[in-house]
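Enquirer: pasted the sequence and its predicted model underneath.
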Amino acid sequence: MAVLVSVIIPAKNAAATLSRAVNSILAQDYPELEVLLVNNNSTDDTPQLIARLAEEHPARIRATDCTTPGASAARNRGLRLARGTWIQFLDADDTLAPEKISRQVNGITPETQWVIGGYRHLLPEGNIDNVPHQDPWKGLVHEFRVGCTISNLYRKTALEAIGGWDETLPDNTDPDLHFRLLAAGLPYRIEPTIDSFYHHDATGPRVSTRDAAGGNWRRAELYGKVTAFLRQHRPEYWVENADWFRGAQLAALRKLSTHDLTAADELYRKQFENGKLLPRTRHLNPGYTRLYGLLGFRNTEALRKWLAGWLPTKWKKRLKG
């Protein structure tokens, strides 16, 4: 008998796109599905649309509300109500291929606790595919190549074991969740097929918030936590791969510096012991690490930002490392 999969869709002011998301679930070729639509303080017609969809599909769709703001709270609300053994999350403006859930369920074993899937960004200027890295630890800190909210499939008990989604985070919730799954040592399976579609044409806001400076700070801090965990708990792996993770840390700090140089410099001093732990890394031009040693992180990044204001475009690209 097929296991039940619960599909959890948080929705805030998603009247323009929710039907598209739900239709992609109703079109799944996997038979054992339930859908939980979680209204998250919508002020448009989303509540009425959710009620109508639940009325039209009473055997498949349930409706609920979450008054605590944020996608993580809405997902946790759905998780508590879910009857399924496995959980599929879907944002209200994204879609899945008809074979997505069946393909991932058919590949699981009794030991599998989560499935890492590929996904596609659908952008006005063209599509970008994100295929999982064969080493999820490396994928975690490089281009989000450890799946995302919509592309992965999770055993409900695995999510419960790590405490679900962190409702205190306004962003970077996917990598935080995946870090905790990896740190807990929960067995995974990689399914590289592109079956999930991240739409960038939404007319309304996602449930998640947007804060460039804060988001980049939280990402840089998370990468520091990843590094600290690997150094302590997987020392042999760390020795072999330290430059990869140090490079990812440094790249995240450089990105943060474009929004908040002071915050980036403070994290740099903490994570790199003020330049003592600089990596030889594929993530950055070697010239940068030499400049960090000569000028320090703050002065190097301030100089880069100043030069970017007047250099030709082809030179600006070099400044990005």
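Expert: It's in. Residues are numbered from 1 along each chain as shown.

Enquirer: drop to CA atoms for contacts and neighbour counts, all remaining ones
Expert: OK.

Enquirer: against Lys225, how distant is the nearest residue to Phe229 once chain neighbours are set aside?
Expert: Counting by CA to CA, 6 or more residues apart in numbering, Phe229 lies nearest to Ala183, which is 7.7 Å off, once chain neighbours are set aside. Applying CA to CA, to the nearest Å, the value for Ala183 to Lys225 is 11 Å.

Enquirer: then Thr168?
Expert: For Thr168 relative to Lys225 (CA to CA), the value is 17 Å.

Enquirer: neighbour count for these two, which is higher?
Expert: For Thr168 and Lys225, the more surrounded residue by other CA atoms under 10 Å is Lys225, and the numbers stand at 16 against 10.

Enquirer: does the more buried one count as helix, strand or coil?
Expert: helix (DSSP: H, G, I helix; E, B strand; the rest coil).

Enquirer: use this one as the comparison:
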Amino acid sequence: MISVVIPCYNASQFVQRAIDSSLSQTYQDIEIILVDNNSVDNTWEFLKKAAASHPEKIRIFRETKAGASAARNRGLYEAKGEWIQFLDADDELLPDKLENQATIIRQYQPELIIEDFDLISKSETGESSTISRIANENPWMGLITVRLGCTCSNLWQKELLMKVGGWNEDIRSSLEYDLLFRILQVEPRLYFSHKRKTIAYVQQESVCKSSDKEKLQEILNNRIELSLKIQKYLRSEGRLTAELKKASNLYIYRELLRYSMEIPRYAREKRKKLPAGLPLAARIKAYKKHVGAVYYKNHERSLLKYPQIAYYLLKDIHLF
């Protein structure tokens, strides 16, 4: 059996899509676990109606400890299935997603299936764009570069999740990659599927637009600290290749760039505490690839006339 775990927080307006996509799976040996996580709208009433409509498939629970990790862990512990499909309340699965992965389980006996997915976002004008996220089959490179599937596209063996302690309830960001880091350390059997059977939706008010500076600082800090922790682990195991180290440093630099506009002072202070460095050419290449489009495509002024850009390119930006 596969247990579909859907954490819900103020999700009454959109969780029906996630529920319907689960009920529509061609693979029918499933249960659906809906976990309300302190919603203040009518989510709980909505979930009760859903369970009443499909009592043979749906079970509902309330988790009072705040956070997606606590809600997912509650679903994990309540699950009857040997495999866990986590599904965010605003995302959806294509009808044959679980059937394809069940076939993989029968043929290859993996402990974790890592799968590609499509990411759909809407602009402020309402235009939709789709990005296909392709996993890197070098698991450590995929972990470092955030190319190792996602919470909802991957299929997780319950026994493996329990072995590593489930989701970390002490952090609020970098949740899935913290989990994947702990999983890779026990060296499970992996299978990489390049079928895209999951659609993840990016909300218009993304975290990068948040006015909560403390939240942004926490996100940036968690991402950098996790990257450094991965480097430290790989070094201790004699597995930190030059390629992996460079990829990790580039990731950290790109995250500093990404948040430099919203929390410039914090990003500068974080930068000062990081040892070692990236060459200027690598910094310029990273900038052009990840945040240069706005300036290169829409402006004719010199790159170095932008003070934020000049600071990040010309200052001695130190990285581990």
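Expert: Cool, the structure landed. All figures in this text were calculated on a predicted structure; none of them were measured in a lab.

Enquirer: trace the residue nearest to Phe229 of structure 1 over to structure 2, please.
Expert: Aligning on TM-score structural alignment places Ala183 of structure 1 opposite Gln185 in structure 2.

Enquirer: show me which residues of stretch 15-24 of structure 1 are buried.
Expert: Residues of stretch 15-24 of structure 1 classed as buried: Ala15, Ala16, Thr17, Leu18, Ser19, Ala21, Val22 (neighbour count, 16 or more other CA atoms under 10 Å).

Enquirer: which part of structure 2 lines up with that stretch?
Expert: Using TM-score structural alignment, stretch 15-24 of structure 1 pairs with 12-21 in structure 2.

Enquirer: now the helices for the stretch 201-320 of structure 2?
Expert: Here the stretch 201-320 of structure 2 has its helices, by DSSP state H, counting those that start in this stretch, at 213-236, 242-259, 264-272, 280-290, 293-298, 307-314.

Enquirer: equivalent range in structure 2 for stretch 60-71 of structure 1?
Expert: Going by TM-score structural alignment: stretch 60-71 of structure 1 matches residues 57-68.

Enquirer: list the buried residues for that stretch?
Expert: Quick answer for stretch 57-68 of structure 2 (16+ other CA under 10 Å): Lys57, Ile58, Arg59, Ile60, Phe61, Arg62, Glu63, Gly67, Ala68.

Enquirer: pretty sure the second one sits against Ile33.
Expert: Looking back up the chat, that one is Ile58 of structure 2. Yes - under the criterion of CA atoms under 8 Å, Ile58 of structure 2 makes contact with Ile33 at 5.9 Å.

Enquirer: burial count for the equivalent of Arg254 of structure 1 over in structure 2?
Expert: Taking TM-score structural alignment, Arg254 of structure 1 has Leu257 as its aligned residue in structure 2. By other CA under 10 Å, 23 other residues sit near Leu257 of structure 2.

Enquirer: which parts of structure 1 are helices?
Expert: Secondary structure of structure 1 by DSSP state H: the helices cover 18-26, 46-56, 71-81, 100-106, 136-140, 156-161, 173-183, 212-233, 235-257, 261-271, 286-295, 297-308, 313-319.

Enquirer: and among these, the most buried is which?
Expert: Scoring these by mean neighbour count under mean count of other CA atoms under 10 Å gives helix 71-81 as the most buried, with a mean of 22.
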